[in-house]
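Novice: Could you work out the structure for the sequence below:
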Amino acid sequence: MRRSSAASSSPPARSSRSPSAGHPPNRHPGSRSSRSTAPRYPARSTQHASRITGCAGRRPLPAHPPSTITNLKGAHVALYILRRVGITVLMVFLVVSAAFFLVALMPNDVTQTILGPDATPEARAQLRDEMGFNDPILMRYLAFLGGLLTGDLGVSYLSQQSVTMQVLERLPVTLTLSMGGILLTTVLGIVLGILAASRGGWLDTIIRGAAGVMQAIPSFWLAVLLVLVFAVNLKMFPASGWEPFTEDPAEFLRRITLPLISIGIAGTAAVARQARVAMLDVQGRDFMQTLRATGLPEWRIVWLHGLRNAAIPVLTVIGLQFVALFGSAVLIEQVFALPGVGKLVVDSVNLGDMPIVLGVVVALSVVILVMNLVIDILYGIINPKARLA
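Specialist: Reported below is the predicted structural model:
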């Protein structure tokens, strides 16, 4: 009885085989402890995993510091600008060459204008030989290029004055008129286009209708109408003449107001219509809705973020209008009697003074191509994708 009670009260004896002896406990495969502690699949080495993924020995690439990224962007921009400058220089050479051959091959006999209608054929032939008209055209072309590299555009047939000096005296008037016109076109056109796209309704209808009417009005007809109304009848502005800004700023503004309106109305309409279309396209994009959801003011969303994304097509129209303004300047300078290169080239064509005509063509071509270069550079700054073109 004592043995049985002692046996029943004492705990069961442990096995003499301990885990330290090299035998794991609960070796039975069906036990819970074996399922919870032992791995289900055999472990694989790191080399085996690298062999499967193909990434053996690879390390993550180091991130470029911000200074390196900035230098790369600056190098891309500089390369883009250099490429555009090279294209512009090539275009200037081609345009100047084409202008020279067109002027040289024109059937023009200036000797009759210089000597008069009573000159003998022998005198006219001698003068033609002295002026180099009998030289081969290739030799005349090389001489013209040599003078162009030194800034010498030749001598006028009639006045015997330097063509370069005459063009430089008249060019500031035309540049002032053209730059003022493009400034008026850009500012007023963008403002009207954005207002039409943002407000909509009756304001959009009025701006679109006015833009269509303004774009259909010829600049010279509008110039004559403005002279009749504001100069002849109302006596508010002078009808003709020019006053430099450095001598009398107030009189300069009075005399340039009507020419600026005449030359900039059609361009303003074109820029306004393009700005409206571009802004409507931008307003439907997701990032504009995201900016509105952040609580930014509407004016900041439209005039900063929206205008920047809509600037590419607007810049294209502005560049085209700048070229068109030089063509309109010839007529506007005739109407208002402005001493610009437009009036100079018209008088030279009537008198047969071809060096003046060629000098004006070269000067205007360089100005237009430089303006196109500026617009191309702005393309690359605003839209980095344009640098790949």
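Novice: Only C-alpha atoms from now on, for both contacts and neighbour counts.
Specialist: Noted.
Novice: what's the single longest helix in this protein?
Specialist: For the chain, the longest helix by residue count, based on DSSP state H, is helix 66-104.
Novice: buried sites along it?
Specialist: Neighbour counts over helix 66-104 (16 or more other CA atoms under 10 Å) mark 76-77, 80-81, 84-85, 88, 92, 95-96, 99-100, 104 as buried.
Novice: Next, format those as JSON lines and append distance to Arg292.
Specialist: Shown next, in JSON lines, are the buried residues of helix 66-104 (distance: CA to CA, whole Å):
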{"residue": "His76", "distance to Arg292": "33"}
{"residue": "Val77", "distance to Arg292": "32"}
{"residue": "Tyr80", "distance to Arg292": "35"}
{"residue": "Ile81", "distance to Arg292": "36"}
{"residue": "Arg84", "distance to Arg292": "38"}
{"residue": "Val85", "distance to Arg292": "40"}
{"residue": "Thr88", "distance to Arg292": "42"}
{"residue": "Val92", "distance to Arg292": "47"}
{"residue": "Val95", "distance to Arg292": "49"}
{"residue": "Val96", "distance to Arg292": "52"}
{"residue": "Ala99", "distance to Arg292": "54"}
{"residue": "Phe100", "distance to Arg292": "57"}
{"residue": "Ala104", "distance to Arg292": "62"}
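Novice: quick one more, to check against the first:
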Amino acid sequence: MGAVLVFLVLTLIFSAIRLIPGDPVELLLSSGNTSASPEVVEQMREQLGLNGSLPVQYWNFLTGILTGDLGESIRTGDAVSESIAQRLPRTLELVIFATVISMLVGIPLGAWAAARGGFVDSAATVLTSLGVALPVYVLGTLLILVFSLTLGWLPAGGFTTWQQNPGRHFQLLILPAIALSLGFTAIIARMTRSAVLETMGQDWVRTATAFGHGPLKVFRRHVLRNSLTPVTTVIGLGFGTLLGSTVLVERVFNYPGLSSLLVESVSNRDYAVVQGIVIIIALLFILINIVVDIVYGLLDPRVRQ
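Specialist: A predicted model of the protein is given here:
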């Protein structure tokens, strides 16, 4: 099933890229109001493999994917795989950091709100609603204004590799990760709250309480663990969504990740780079869903059966 899904995704990516208006070769060779000659355009199309029929291009596209060859950039001539290999770890690091923050804050917050109820539940509901409603670019701008320009605690943006300066690398990662994680934290908290409230009303929870187990033990072993299955689904899907949300965060904080490269490539009609990036993101999303299914089995033995 996973192989079929990958094949369908590759086919959709190939078709969608070819439906984008405009000729990338003519756009590349044009300078101001001057257009390149038809001979030069045809020569460039042949060089890039765009002069063949769509079936031929599709076959070359699939065979290239299978051999690990994602083509070359129309603009720079660099191998797409090398460009992605350079940018992808930066974006993954940002997304993983933001996901960890969201889990460490969202799950305890949602569980606490459901367990305590009353004012705590109402306050958590208001906070999570604000977190979902606040756009990431607005939050990013506020974080820069407060923590960089006003307090001077953290840098406003940029990037430094871990090898060059580990401390500076971590500092430059904090604000983008917080901006990216706020909305995801609110979603996880709300899902955890709903799942915990539903689980607390189940028969096995009342049975465990009747057997004399302490409230904390019942909550930890019988309520929270059984509530994590839907939360795991949200985390898995949200991780893939964060890969797309990094576009705005990378722009606001001048973070040179994969999403920035995608935006630049779309603007330049760079087919090969756009294809390569979208393929990698789609494959990561499929891989995340497989990992989520495995985690299901760890959390709920009934899934393994």
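Novice: ok, back up a step: need the residues that contact whatever helix or strand comes next after the longest helix of the first structure.
Specialist: For helix 66-104 of the first structure, the following helix or strand on the C-terminal side (DSSP states H and E) is helix 110-115. With contact meaning CA atoms under 8 Å, 6 or more residues apart in numbering, helix 110-115 of the first structure is reached by 119, 124, 127-128, 157-158, 351-353.
Novice: rerun that using 10 Å as the cut-off
Specialist: Here helix 110-115 of the first structure makes contact (CA atoms under 10 Å, 6 or more residues apart in numbering) with 116-121, 123-128, 131, 157-159, 351-354.
Novice: And for stretch 55-74 of the second structure?
Specialist: By CA under 10 Å, 6+ apart, stretch 55-74 of the second structure touches 7, 10-11, 14-15, 24-25, 28, 44, 47-52, 54, 77-84, 265, 268-277, 279.
Novice: What range does that stretch cover in the first structure?
Specialist: Stretch 55-74 of the second structure corresponds to residues 138-157 of the first structure when matched by TM-score structural alignment.
Novice: end to end, how far does that stretch reach?
Specialist: Stretch 138-157 of the first structure has an end-to-end distance of 20 Å (CA to CA, to the nearest Å).
Novice: Pull out the buried residues from it.
Specialist: In stretch 138-157 of the first structure, the ones that count as buried by 16+ other CA under 10 Å are 140, 144-145, 148, 152-157.
Novice: Just flag the most distant two among the residues you listed.
Specialist: Leu145 and Tyr157 (18.6 Å; CA to CA).
Novice: if we can go back for a sec, tell me the one of the buried residues of helix 66-104 of the first structure nearest Gly306 of the first structure?
Specialist: Relative to Gly306 of the first structure, and with distances defined as CA to CA, the nearest of the buried residues of helix 66-104 of the first structure is Val77, at 23.5 Å.
Novice: you'd agree that closest one is up against Ile381?
Specialist: Yes: contact criterion CA atoms under 10 Å: Val77 of the first structure and Ile381 qualify, at 7.7 Å.
Novice: Overlap of the contact sets of the two?
Specialist: Joint contacts of Val77 of the first structure and Ile381 (CA under 10 Å, 6+ apart) are Arg387.
Novice: Going by distance to Gln334 of the first structure, which of the buried residues of stretch 138-157 of the first structure wins?
Specialist: Ser156 (21.4 Å).
Novice: Off-centre distance for stretch 176-194 of the second structure?
Specialist: Centroid displacement of stretch 176-194 of the second structure relative to its chain, using CA atoms, centre = their mean, to the nearest Å, is 14 Å.
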